[in-house]
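**Q** coordinates only, sequence not included:
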């Protein structure tokens, strides 16, 4: 497989030193690898945005605190209230069209005792005072959506952490990703779904991260090219 890739890209014929050939294979492999399952969960489209749910429990794993998003597991409370308790709503979601829906979210009724939570990158969460990873055993409550393909994956539009139930906004602008009809209301009631923006998709932190990745690829590729040139030049002179 390695020789086929090298031959396709014209690298094998250069007879580069082993180190250059190895680096070349790593770069090409990284580019050709398909997106990981975690990245496939990226964006609101993969979640059931017509149904806001409330979950509560305790953090049960260290998870990952970083880009393009953070995630961790929680053990779900065995007895959840029927709907969202009386919790502080972040400023960006205090519009009645949004806050009413957050407060009316039904309790999670899935089959998982433990679910994975995916949240915005640290830069965004830090704007709301959360500048660290949540600790195992820490209290977590959230209102958000269940993934359409993996009902053990939860993505909040807002969550509350710690004994003080500190709120952390997870959406851009001043609206939910989708203002779906309220539970029990008719689709003819005038509740037209309104699409919002995605903090995970549009975060500047993630965009800059993409540029860093491609810059590193560019530097390594340039190093391979320059190294190969001088190696060939030295080999020709030695003949």
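**A** Ah, there it is. Since we're looking at a predicted model, the values are computed, not measured. Residues are numbered from 1 along each chain as shown.
**Q** for the rest of this, base every contact and every neighbour count on C-alpha atoms.
**A** Will do.
**Q** just the helices from the chain, written as ranges.
**A** With DSSP state H, the ranges of helices along the chain come out as 2-8, 18-32, 37-40, 96-103, 122-126, 199-202, 204-238.
**Q** I figured residue 84 hits residue 108, correct?
**A** No - judged on CA atoms under 8 Å, residue 84 makes no contact with residue 108 at a distance of 10.2 Å.
**Q** give me the common contacts of the two.
**A** Residues touching both residue 84 and residue 108 (CA atoms under 8 Å, 6 or more residues apart in numbering): residue 54.
**Q** compare the helices of the chain and report which one is nearest to residue 57.
**A** helix 96-103 (17.7 Å; CA to CA).
**Q** just give me how far the closest one sits from the chain centre.
**A** Computed by CA atoms, centre = their mean, to the nearest Å, the chain-centroid distance of helix 96-103 equals 24 Å.
**Q** please identify the buried residues of it?
**A** 98-99, 101-103 (16 or more other CA atoms under 10 Å).
**Q** ditto for stretch 56-67
**A** In stretch 56-67, the ones that count as buried by 16+ other CA under 10 Å are 56-61, 63, 65-67.
**Q** adding another structure so you can compare the two:
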């Protein structure tokens, strides 16, 4: 009987874990979004760093976002295009879950570990049609004057 319960538990756990984490293919990469605010509940761990973002009450696109310098290795690929086409989300959630890169890539970029309350901005993607939970997969993390391209490693 105990063995049967253990087998049942083993069969259910992976399904639950897969449901809780989603693949990157579900994100709408045709519509980059801009968010800014304060980091909350920062979890600097694998499989990727993540936190909740308390969105600025007066969220607006920075007038100079399209002119913000991008890292050299992404300048010719998509950095400038993403900044120029970034828009605000249509949904009005005040709290978003933010997914960054794996810790090895965060370390390669020398990104200082974020702390609860840090001011951050980002450009990234959410689910098509902004459906489901408010989740943003970050492509570019903006901390102060630094810009980190999280999809690749530094050149």
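**A** Yep, that arrived. The structure displayed is predicted, hence computed values, not measured ones.
**Q** among the buried residues of stretch 56-67 of the first structure, which one sits closest to residue 77 of the first structure?
**A** Nearest to residue 77 of the first structure among those, with distances taken as CA to CA, is residue 57, at 4.7 Å.
**Q** what's the match for that closest one in the second structure?
**A** Under the alignment (TM-score structural alignment), residue 57 of the first structure maps onto residue 37 of the second structure.
**Q** dump the residue contacts of that match.
**A** With CA under 8 Å, 6+ apart, residue 37 of the second structure has these contacts: 53-56, 119-121.
**Q** could you do residue 83 of the first structure as well?
**A** By CA under 8 Å, 6+ apart, the neighbours of residue 83 of the first structure are 54, 103-107.
**Q** name the member of the residues you listed with the most neighbours.
**A** Counting neighbours by other CA atoms under 10 Å, residue 54 comes out on top of the contacts of residue 83 of the first structure with 28 neighbours.
**Q** pretty sure that residue is in contact with residue 143, am I right?
**A** Yes - applying CA under 8 Å, one finds residue 54 of the first structure in contact with residue 143, separated by 4.5 Å.
**Q** need the overlap of contacts for those two.
**A** Common neighbours of residue 54 of the first structure and residue 143 (CA under 8 Å, 6+ apart) are 84, 105.
**Q** the longest strand in the second structure is where?
**A** strand 33-43 (DSSP state E).
**Q** alignment lookup: residue 135 of the second structure to the first structure.
**A** In the first structure, residue 135 of the second structure lands on residue 153 (TM-score structural alignment).
**Q** wait, isn't its match in contact with residue 116?
**A** Yes - using CA under 8 Å, residue 153 of the first structure is in contact with residue 116, at 4.8 Å.
**Q** just to revisit the earlier point, could you tell me how many residues sit around the match of residue 135 of the second structure?
**A** 20.
**Q** where's it relative to residue 227 of the first structure, distance?
**A** 46 Å (CA to CA, to the nearest Å).
**Q** same deal with residue 220 of the first structure?
**A** Using CA to CA, we find residue 220 of the first structure at a distance of 10 Å from residue 227 of the first structure.
**Q** one more: residue 36 of the first structure?
**A** For residue 36 of the first structure relative to residue 227 of the first structure (CA to CA), the value is 32 Å.
**Q** one more: residue 89 of the first structure?
**A** 57 Å.
**Q** settle it for me: which of those two has more neighbours?
**A** residue 89 (20 against 15).
**Q** which one in the second structure is aligned with the more buried one?
**A** Per TM-score structural alignment, residue 89 of the first structure is aligned with residue 70.
**Q** got a list of what that match touches?
**A** Contacts of residue 70 of the second structure (CA under 8 Å, 6+ apart): 79-80, 147-149.
**Q** switch to 10 Å and redo it
**A** Neighbouring residues of residue 70 of the second structure by CA atoms under 10 Å, 6 or more residues apart in numbering: 76, 78-80, 83, 140, 146-149.
**Q** which of those sits closest to residue 109 of the second structure?
**A** residue 148 (6.9 Å).
**Q** right, and that closest one touches residue 106 too?
**A** Yes - with contact defined as CA atoms under 10 Å, residue 148 of the second structure reaches residue 106; the gap is 8.7 Å.
**Q** shared neighbours of the two, anything?
**A** What both residue 148 of the second structure and residue 106 touch, as defined by CA under 10 Å, 6+ apart, is the set residue 154.
**Q** contact partners for the most centrally placed residue in the first structure?
**A** Among the residues of the first structure, the one closest to the centroid is residue 69, at 3.7 Å (CA atoms, centre = their mean). The contact partners of residue 69 of the first structure, by CA under 10 Å, 6+ apart, come to 38-39, 42, 118-124, 199-201, 203, 206.
**Q** conserved subset of these in the second structure?
**A** Contacts conserved in the second structure for these, using both residues aligned by TM-score structural alignment, their matches' CA atoms under 10 Å: 118-124.
**Q** top of these by neighbour count?
**A** residue 120 leads these on contacts (other CA under 10 Å) with 27 neighbours.
**Q** that residue maps to what in the second structure?
**A** Aligned partner of residue 120 of the first structure by TM-score structural alignment: residue 101.
**Q** gap between its match and residue 76 of the second structure?
**A** 21 Å.
**Q** thinking again about what came up before, overlap in contacts, residue 220 and residue 227 of the first structure.
**A** Contact criterion CA under 10 Å, 6+ apart; residues shared by residue 220 of the first structure and residue 227: residue 20.
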